[in-house]
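> please find the sequence and the predicted model below.
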Amino acid sequence: MSEQQDYRQEAVFRPHSVAKGAGWLAAAHGASFLIKLALIPVLTRLLAPEEFGIVAASMALIMFIAILGGRGGLSAAVIVFHRDNPAAWRTAYSITLIIAGLCALIVIALAPAIASLIGLPQAVPYLRAVALLTPIMLSAEFMSILLVADNKYRTESQAGLAAETTAAVLAIIAAFLGAGAWALVLQHFLAQGIRFIVFTRATKLYPAIRPQLALIRPMVPYAVKSTGGELVNFFAVQAPVLLVSRGLGAASAGLYGVANRLSSLPGDIILHSLARMLFPAFAELKSEEERARAVVWSGTANTFLLLPILVGIAAVAGPLTKVILGWEFAPAAGILAGLAISKAITAPCVGLYAFMRAVNRSGTLFWLLAARAVFIIAGVVIGMAYGGLNGAAVGMAASSLPGLLATWLTVRSIVAFNWRDVLVPFTKIAACGAVMFVAVSLYVPWAEGQGAEGQTLHEVFVLASAIALGGAVYVSLLAGMFFPAVMAFIRKPDTEHSIKGMIIRLRRRIDRGRAAAGNAPTASTTGGQV
């Protein structure tokens, strides 16, 4: 048995290490969230819904092409098979760039046919422009995975923050100057371009002059299955934009795109950060007990962090769209609520998908994601046929339930965890979220009726008071349900990560620092020479 296999067999799941890395990523993504949140209301007041719809549909197709180019396929395979082999990384990077370039050329050539297919003939120039983004985006994504695998998550997070800040500022300037939808295209180019430059300098990763294809061949089946899973996941996440644009027009697609962008921001911060740390952590584990522990922790952590935020967004969707997006986008409230509830239901799934990829079950993941895509697309199509845009939101939320159940059942067939460890915390968190949703949903229409219709200042008050009410209700209920666990966490000083234990360790570090400073040589003891 090799040293790597020995290491993996002895590896244990360390929630603290994962949480620390995810915390750095989440801090940067949280700052990016604030930037994007500030960017959305500015751009919605400068751009029409049709312009958002064109760029949203174009970027959805480019994401599809990026997946075809191997996004997450070869890079994930290298982590599983050749994590510490620089030659494998360079060879996989070279192949990724070649595929990305070919995909970009195909999109540029077929742009008129693609635009006609999605019902947006005016999107041809935008499609050709964002097609050039594919190699840059895939390169940045590839190097980002390498940075996280090497525990350089600070570099990854800081580069992402700088990229989003610069892109947001210049996109607003371009929109003010009348660039229209091109301002959104510029935003994507700048964000990915800056990440590409910084990551290249940090990783020193360049294409291999002589690719060692022998290293890649054993990874091809895994990479193909992983890419296939990403493709069907694309259909589950991005296809509704194309379906809405085809069935209801560019304006409805714009409303859907803005609502999807707003509801995705919490997940981009929390789930994105956790998943990027969980995948390499899962890949190290061989013990059945440690895998089960990691799976339960992942599902509970994702639900605990994300469900209350998304349910809260659904409850305040009405005033939220009016305040942040403007009154022109008020019809997006229904679709925002439906998308937020859908993402709240599937909150645990991202970590579970990372687990399945890490334990080399990409084939099983492919069929699971294919079933989920069928559920979601069917739900959106049926809902859109009976209720238009709001019906699509209801169908999206309803179709998420069988997807969540199928995911947990599939993971249970891989690793034998205790159902009670999953269901008890999930039930408590979901119950708190449901009570909060009902309370806020009853309060919002009453509060809106107390002021004159059309007053933005009153909507701001309604939004702020609803958030305060929801937060108070949720925290109170959660503290009551988890009171024994909270008290045990506080009272045990010998627990590794309890509050008292952390304070004791912090004091010891301070004392060691003072002692080291007191023992350091000074000018008087060294004769004034250094």
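Perfect, I can see it now. Predicted model only: the values in this text are computed from it and were never measured. Numbers count the residues shown, from 1 in each chain.
> every contact and neighbour count from this point should use C-alpha atoms.
Noted.
> next, the buried residues of stretch 216-227.
Neighbour-count burial for stretch 216-227 flags Ile216, Met219, Tyr222, Ala223, Val224, Lys225, Ser226, Thr227 (criterion: 16 or more other CA atoms under 10 Å).
> same thing with stretch 4-24?
Taking 16+ other CA under 10 Å as the neighbour-count basis, stretch 4-24 is seen to contain the buried residues Arg8, Ala11, Val12, Phe13, Val18, Ala19, Gly21, Ala22, Gly23, Trp24.
> what is the nearest of those to Gln238?
Checking those against Gln238 with CA to CA, the nearest one is Ala22 at 25.2 Å.
> any idea which element that closest one lies in?
Using DSSP states H and E, Ala22 falls within helix 15-46.
> next SSE downstream of that helix?
With elements assigned by DSSP H and E, the helix or strand that comes after helix 15-46 is helix 49-68.
> report the distance from that next one to the chain centre.
Centroid separation for helix 49-68 versus its chain: 17 Å, with CA atoms, centre = their mean, to the nearest Å.
> next one for the comparison:
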Amino acid sequence: MAERSLSSSLMRGAVWLGAGRASESLIGLLSTVILARLLAPEDFGVVALAVALTEIVSAFTTMHLSNALIQLKEEKIGHYHAAWTLALIRGLLIAIVISLCAIPYANAFNDPRLLPLTMACAGILFVGSLENPRLTHFSRQLIFWQTFALTLVSRVAYLAIIIAVALIYKNYWAIIAGSLAATCARVIVSYALFPFLPRISLKYAKDLLSFSIWLTFYQTVTALNNRIDQILVGSFLGQAKLGVYDMGVRLASIPTKQATQPIIATLFPGFSKIHREKKDLPSYFSKSQALLASIGLPAGIGFALLADRAVPWALGEKWIEAIPVVEFITVIFAIRTIVSPASALAMSMGKTRLMFFNNLLVFLVRVPLMVAGVISFGLIGAVAGRVAAGLFSTFIDLRMAKHLAGLTIRAQLWAARRSIASVMVMAAAVRALEIFMEWRGLEWSAFVMIVLIATIGAIIYLGTHVLLWRLDGAPQGVETTVLTQLKKAPVLRAFLL
């Protein structure tokens, strides 16, 4: 009964987060298309450099206070006052440090636009530090509707402002203005959802910092991993190429991130609850891997198959150079969904030190790969370096999960075997269809081709998945849950049975 209750809570949470992600995905895609058509690649490049500095500097003091609050065995109101105080102090200090770094940073790239942009990013970061920490109480109880509300309001505010500013000024300030509007909206709504009057207090700060110190180190290296390629591309290839690369990475992250993040967001509080109650954590971890792979692999690989048509259709011909960036990086994002629960597992077990050293190892491998790629082959070299580093990172996460959950690498991949096989069949079928249509001279509008290929690919993936599941003896798994829900629809019952 308790297990069903936990599963139901996680499922409801995933539904709320899924609704939030769906709205975020739709609004985010719309805003990206609008900005891509109104702004130049160089605009995205200069903003990417400003954001890179902000994220790297802020990562050095990231305290993961929300995660620390979730993991507490017993929560007290003093913990929330301490969390708000620590976030306020951190936000103020980081804003000051980033502002001081802005001048030498702008001089290093010989671009005066970076000075006001970087300082604006620092201000946005400070405003975000004021968010209500009491919302974490909902996550501890596996309640996630408030995340949907925060996401929806902030993204609507972002879209409204970027459209207005982009239409009026047609420059990079539209991105900054939208981010500021989204952050302000998020802070205001956080207090409307859970009224809380914070006060400055560090009485329980030690309880939070003892958990988050290694997460701070981990997040620092993560920020370096996520942004070092942009700094390298901007330094060696210029801001126009960086804009193309940044747009490609943005688009590449959309399918897998939006499809899997609602589930991933429930894993840490879910794993933490399972770990506290000493339940079968390895079993839950394996199921989460299978579920995320079944969603993330087709979303990512499918988008990569459509990139050559979708990018110019959605963004315009000036972004054609971003197509290979999207194709290759989307694939590595899709592959990494198999190991995406590993970080949540490590945090739930308090193994943040292990996370840090693993991420540091990935960073030490990634930097020389990226430098060699950018210097030798330009933009394509940067993509190749990121893909190679992504594969290495996936192997490291598989090893970490083996250590923590006692599941061999083979067992982890075996859990996703039907999804892996199905997505390979889907990719082969889509490519065969494209070759056949080219041979017969069949070519329609880009939109029609995108819809046709996406529909056929989805049907082939789902059909292959169900067939392999049947041949596998119809074991309990993600297929069981999905088919149980679908069988409730009278129209589908006869077909599925």
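Looks like it came in fine. Because the structure is predicted, anything quoted here is derived from the model rather than measured.
> re earlier: just checking, what packs against the helix holding Ala22 of structure 1?
With contacts defined as 3 or more CA pairs under 8 Å, 6 or more residues apart in numbering; DSSP states H and E, helix 15-46 of structure 1 has these neighbours: helix 153-176, helix 250-283.
> mean per-residue distance, the first one versus structure 2.
By that I understand helix 153-176 of structure 1. After superposition onto structure 2, the mean distance of helix 153-176 of structure 1 to its aligned counterpart is 1.4 Å, using mean CA distance after the TM-score superposition for structure 1.
> counterpart of that helix in structure 2, which residues?
Alignment of helix 153-176 of structure 1 against structure 2: residues 144-167, by TM-score structural alignment.
> map Ser273 of structure 1 across to structure 2 for me.
Structural correspondence for Ser273 of structure 1 with respect to structure 2 (TM-score structural alignment): Pro262.
> so that match sits against Glu24, correct?
No - assessed by CA atoms under 8 Å, Pro262 of structure 2 is found out of contact with Glu24, at 11.2 Å.
> tell me which of the two has more neighbours.
Counted by other CA atoms under 10 Å, Pro262 of structure 2 and Glu24 do not tie: Pro262 has more neighbours, with 23 against 20.
> show me what contacts that one?
Residues in contact with Pro262 of structure 2, defined by CA atoms under 8 Å, 6 or more residues apart in numbering, are Gly13, Ala14, Val15, Trp16, Leu17, Gly18, Gly20, Arg21.
> now Leu365 of structure 1
Applying CA under 8 Å, 6+ apart, we find Leu365 of structure 1 in contact with Gly229, Tyr353, Met356, Arg357.
> ok, Gly228 of structure 1 - how many residues close by?
As a measure of burial, Gly228 of structure 1 has 23 neighbours, counting by other CA under 10 Å.
> which position in structure 2 pairs with it?
Using TM-score structural alignment, Gly228 of structure 1 sits opposite Phe217 in structure 2.
> and its match, how far from Ser272 of structure 2?
21 Å (CA to CA, to the nearest Å).
> kindly report the same for Pro368 of structure 2.
36 Å.
> ok, the two, which is more surrounded?
Set side by side, Pro368 of structure 2 and Ser272 show more neighbours around Ser272, with 24 against 13, by other CA under 10 Å.
> hey, where'd the helices end up in the stretch 101-250 of structure 2?
The residue ranges that make up the helices of the stretch 101-250 of structure 2, judged by DSSP state H, counting those that start in this stretch, are 114-128, 136-140, 145-169, 173-193, 205-237, 239-276.
> and the fourth one, what's buried?
Which is helix 173-193 of structure 2. Residues of helix 173-193 of structure 2 classed as buried: 173-191 (neighbour count, 16+ other CA under 10 Å).
> quick one, that helix and helix 41-59 angle?
Orientation check (axes from the mean of the first three to the mean of the last three CA atoms, to 10 degrees): helix 173-193 of structure 2 against helix 41-59 gives 40 degrees.
> report the mean deviation for helix 173-193 of structure 2 after fitting onto structure 1.
Between helix 173-193 of structure 2 and the corresponding residues of structure 1, superposition yields a mean separation of 1.0 Å, by mean CA distance after the TM-score superposition for structure 1.
> ok, the second one next?
Average distance, helix 136-140 of structure 2 versus aligned residues of structure 1 after superposition (mean CA distance after the TM-score superposition for structure 1): 3.4 Å.
> same check, this time on the fifth one
Superposed on structure 1, helix 205-237 of structure 2 shows a mean distance of 1.7 Å to its aligned residues (mean CA distance after the TM-score superposition for structure 1).
> ok, now the first one?
The superposed helix 114-128 of structure 2 is, by mean CA distance after the TM-score superposition for structure 1, a mean 1.2 Å from where its aligned residues fall in structure 1.
> in structure 1, what range does that helix match?
Per the alignment by TM-score structural alignment, helix 114-128 of structure 2 matches residues 123-137 in structure 1.
> quick one: end-to-end distance for the matching stretch.
Start to finish, the residues bounding stretch 123-137 of structure 1 are 20 Å apart (CA to CA).
> show me which positions of that stretch end up buried.
Burial within stretch 123-137 of structure 1, assessed by neighbour count using 16+ other CA under 10 Å, is assigned to 123-137.
> pull the contacting residues for the residue sitting nearest the centre point of structure 2.
The structure's structure 2 has its C-alpha centroid closest to Lys257; by CA atoms, centre = their mean the separation is 4.4 Å. Counting by CA under 8 Å, 6+ apart, Lys257 of structure 2 touches Gly296.
> how much space separates it from Phe356 of structure 2?
Distance from Lys257 of structure 2 to Phe356 of structure 2, counting by CA to CA: 22 Å.
> wouldn't Val444 of structure 1 be in contact with Ala317 here?
No - Val444 of structure 1 is not in contact with Ala317 according to CA under 8 Å; the separation is 9.6 Å.
> for those two, indicate the residue with more neighbours.
A direct count of neighbours by other CA under 10 Å for Val444 of structure 1 and Ala317 places Ala317 higher, at 25 against 20.
> tell me the secondary structure for Pro450 of structure 1?
Not Pro; residue 450 of structure 1 is Gln. State at Gln450 of structure 1, reduced to three classes by DSSP: H, G, I helix; E, B strand; the rest coil: coil.
> circling back to that earlier point, ok, the residue lying closest to the match of Gly228 of structure 1 once chain neighbours are set aside - how many residues close by?
Counting by CA to CA, 6 or more residues apart in numbering, Phe217 of structure 2 lies nearest to Phe356, which is 6.1 Å off, once chain neighbours are set aside. The burial count assigned to Phe356 of structure 2 is 20, neighbours taken as other CA under 10 Å.
> right, I'll call it a day here.
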